[in-house]
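Chemist: give me a model of this one.
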Amino acid sequence: MKCYDCDLDGRGATAGIGICSRCNLVVCADHGHVTPTVLHLSGGMGKATRERPGRRVVCHTCYAAERSA
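Modeler: Purely as a prediction, here's the structure:
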């Protein structure tokens, strides 16, 4: 698959590295941001979060929207 934002910019068929976890569009290394995320384990009593964070890919647009005021 090719990057959605590169296709809009007319850059041709840039290969995608992942799919945005918010809007589900394919992104390349230039337009994607890999961010940490807290992993939760539901059920039972006690600690529900994992020690190490996971990771997720978000596109440039969703990344900017998440950090806006």
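
Chemist: alpha carbons only for contacts and neighbour counts from here, please
Modeler: Will do.

Chemist: quick one, what contacts the closest residue to residue 59 other than its chain neighbours?
Modeler: Once flanking residues are discounted, residue 59 sits nearest to residue 32: 4.6 Å by CA to CA, 6 or more residues apart in numbering. For residue 32, the contact set (CA atoms under 8 Å, 6 or more residues apart in numbering) comprises 17, 18, 20, 57, 58, 59, 60.

Chemist: want to put them side by side, so please do this one too:
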Amino acid sequence: MHCYDCAQEGRNENTGIGACTRCGLFTCADHSRIVHATVQRPIGVIPMTSVRPARRLVCGSCRTAEAA
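Modeler: Just a heads-up that it's a prediction; the model follows:
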């Protein structure tokens, strides 16, 4: 799979490293961002927050939209 953003720029040589967890498009290392996500697990009736954050891959467009 090739990076969607690179294809829009006319560069088809970059291979995608993963799919954006928000929009699902493939993205390369140049156009992707790794963000931390809080993980909560239900323990009884109270959700317990994990001490270690999970990683989530998003494309640059979705990261910009999330940060706005």
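
Chemist: quick one: TM-score?
Modeler: Between these two chains, after superposing, the TM-score reads 0.91 (TM-score structural alignment, normalised by the length of the second structure); 68 aligned residues with a CA RMSD of 1.3 Å.

Chemist: pipe the contacts of residue 32 of the first structure into CSV and attach neighbour count, secondary structure and distance to residue 6 of the first structure per row.
Modeler: Supplementary listing: these in CSV, determined by neighbours: other CA atoms under 10 Å; DSSP: H, G, I helix; E, B strand; the rest coil; distance: CA to CA, whole Å:
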residue, neighbour count, secondary structure, distance to residue 6 of the first structure
17, 17, coil, 12
18, 22, strand, 14
20, 22, coil, 14
57, 23, strand, 16
58, 25, strand, 15
59, 28, strand, 12
60, 15, helix, 11
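
Chemist: just the helices in the first structure please.
Modeler: Assigned by DSSP state H, the first structure shows helices spanning 4-9, 60-66.

Chemist: which elements pack onto the first one?
Modeler: Which is helix 4-9 of the first structure. Identification of packing neighbours for helix 4-9 of the first structure by 3 or more CA pairs under 8 Å, 6 or more residues apart in numbering; DSSP states H and E yields strand 26-27.

Chemist: can you state the mean residue-to-residue distance of the strand it packs on versus the second structure?
Modeler: Once fitted to the second structure, strand 26-27 of the first structure is off its aligned match by 0.3 Å on average (mean CA distance after the TM-score superposition for the first structure).

Chemist: off-centre distance for that strand?
Modeler: How far strand 26-27 of the first structure lies from its chain's middle: 9 Å, per CA atoms, centre = their mean, to the nearest Å.
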